[in-house]
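> Fold the following for me, if possible:
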Amino acid sequence: MIGFTLLIALVGAERIAELTVARRNRSWALSRGGVEYGRGHYPGIAAAHAGLLGGALLEAWLLDRPFIPALGWPMLGLAVLAQGLRWWCIATLGRRWNTRVIIVPDLPLVARGPYRRLRHPNYVAVVAEGIALPLVHTCWITALLFTIVNLGLLRTRIRIENTALRQAADTTPASP
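From the prediction side, this is the model:
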């Protein structure tokens, strides 16, 4: 149980690093005329991610969830791969990556790295992590609840993001 608690703490530290990067990138984007879209859905996303970490810890400790190696090790591997994909997205987007939907005018869509094959690879990482991380220690209730809540949030988020990208493309002059 101590190892799982440490894992959740490490993911929490990773989230703080993400928020630090996002805050810096948000300042950069806004200073270049960036526009934030869908501000109202963001608190729900933040709450769901906090709930994932807190829920997994509470479920593990309060319901005395066991570590089952045949489930736990593959789920840990999947969670690590999800983190790798997330940071690949962050590195690929550079200053344009954010936890919020902010569009900087006149910048083309990124079509390299994981974006070469997927439109929203970061959300693939979020879905995988939301399932895998709690299941490292058989916290199936947290995995199920987060997945249900997250799918609703992602549906809203992707709609907002696609609309924002479409609007930005409509106002961006065509290159010669």
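
> hey, let's count contacts and neighbours off CA atoms from now on
Will do.

> Return the distance of the residue nearest to the spatial centre of the chain relative to A143.
Central residue of the chain (C-alpha atoms, centre = their mean): V126, 4.5 Å from the mean position. Separation of V126 from A143 (C-alpha to C-alpha, to the nearest Å): 12 Å.

> Please give the structure of this sequence too, so both can be compared:
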Amino acid sequence: MTLPYAIMIFITLQRISELFIARSNTKALMARGAVEYGRSHYPVMVLMHGSWLAVLWGTVGGRPVNLALLAVFAVLQAMRVWVLATLGRRWTTRIIVPHNEPPITGGPFRIMRHPNYFVVICEIAVVPMIFGLVWVAVLYSVLNAAMLWVRIRAENAAYCDVAA
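Next comes the predicted model:
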């Protein structure tokens, strides 16, 4: 197995495990009376992230690995773990707003409003660049920016709706 494919296996298994965690957390939150917002854009987001992975799988073979950018990716993974640990059972891939619970303000949320989105923005650009795939980094960064424009507006509106 080559290093590019080992990296892709790691990322793919990570994303799959996160989907299971997100599904479990979503069910628990909904059972406690939480409300989902932004449901209509969710399939588009899943398609975008899935196609990003598919394009990477189809293009990384035999490419050199930039070890400095791989180190940046490792730092991003530590940040991802920090975000998920801070959110705990409230972390999902959907916009789920718990009833009578304020937004999380500890951990990385003390530093920035949407730390998970920061990590995702960086990953979508950095991972392709690890393999020298500039076009993938640019294309999916633009697509992700459009997705986050919709998603962050929906998320902010959801918390304003709950606060009202």
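
> returning to that earlier point: which residues touch the nearest residue to the residue nearest to the centre of the first structure once chain neighbours are set aside?
Closest residue to V126 of the first structure apart from its sequence neighbours, by C-alpha to C-alpha, 6 or more residues apart in numbering: A82 at 7.1 Å. Residues counted as contacts of A82 of the first structure (C-alpha atoms under 8 Å, 6 or more residues apart in numbering) are 124-126, 128-129.

> Same check for these, but in the second structure.
Checking those against the second structure (both residues aligned by TM-score structural alignment, their matches' C-alpha atoms under 8 Å), the contacts still present are 125, 128-129.

> can you give me the strands in the first structure?
With DSSP state E as the criterion, the first structure has strands at 35-37, 101-103.

> I would like the range of the second structure that aligns with the last one, please.
Aligning strand 101-103 of the first structure against the second structure (TM-score structural alignment) gives residues 95-97.

> The first one now?
Under TM-score structural alignment, the alignment places strand 35-37 of the first structure onto residues 35-37 of the second structure.

> That stretch vs the first structure, average distance?
Following the fit onto the first structure, the mean deviation recorded for stretch 35-37 of the second structure is 0.5 Å by mean C-alpha distance after the TM-score superposition for the first structure.

> now stretch 138-158 of the second structure: how far from the chain's centre is it?
Centroid separation between stretch 138-158 of the second structure and its chain, computed with C-alpha atoms, centre = their mean, to the nearest Å, is 11 Å.

> For it, give me the average deviation versus the first structure.
Once fitted to the first structure, stretch 138-158 of the second structure is off its aligned match by 0.5 Å on average (mean C-alpha distance after the TM-score superposition for the first structure).

> what stretch of the first structure does that stretch fall on?
The aligned range for stretch 138-158 of the second structure in the first structure is 144-164, by TM-score structural alignment.

> does R94 of the second structure really touch P43, like I thought?
No - contact criterion C-alpha atoms under 8 Å: R94 of the second structure and P43 do not qualify, at 10.2 Å.
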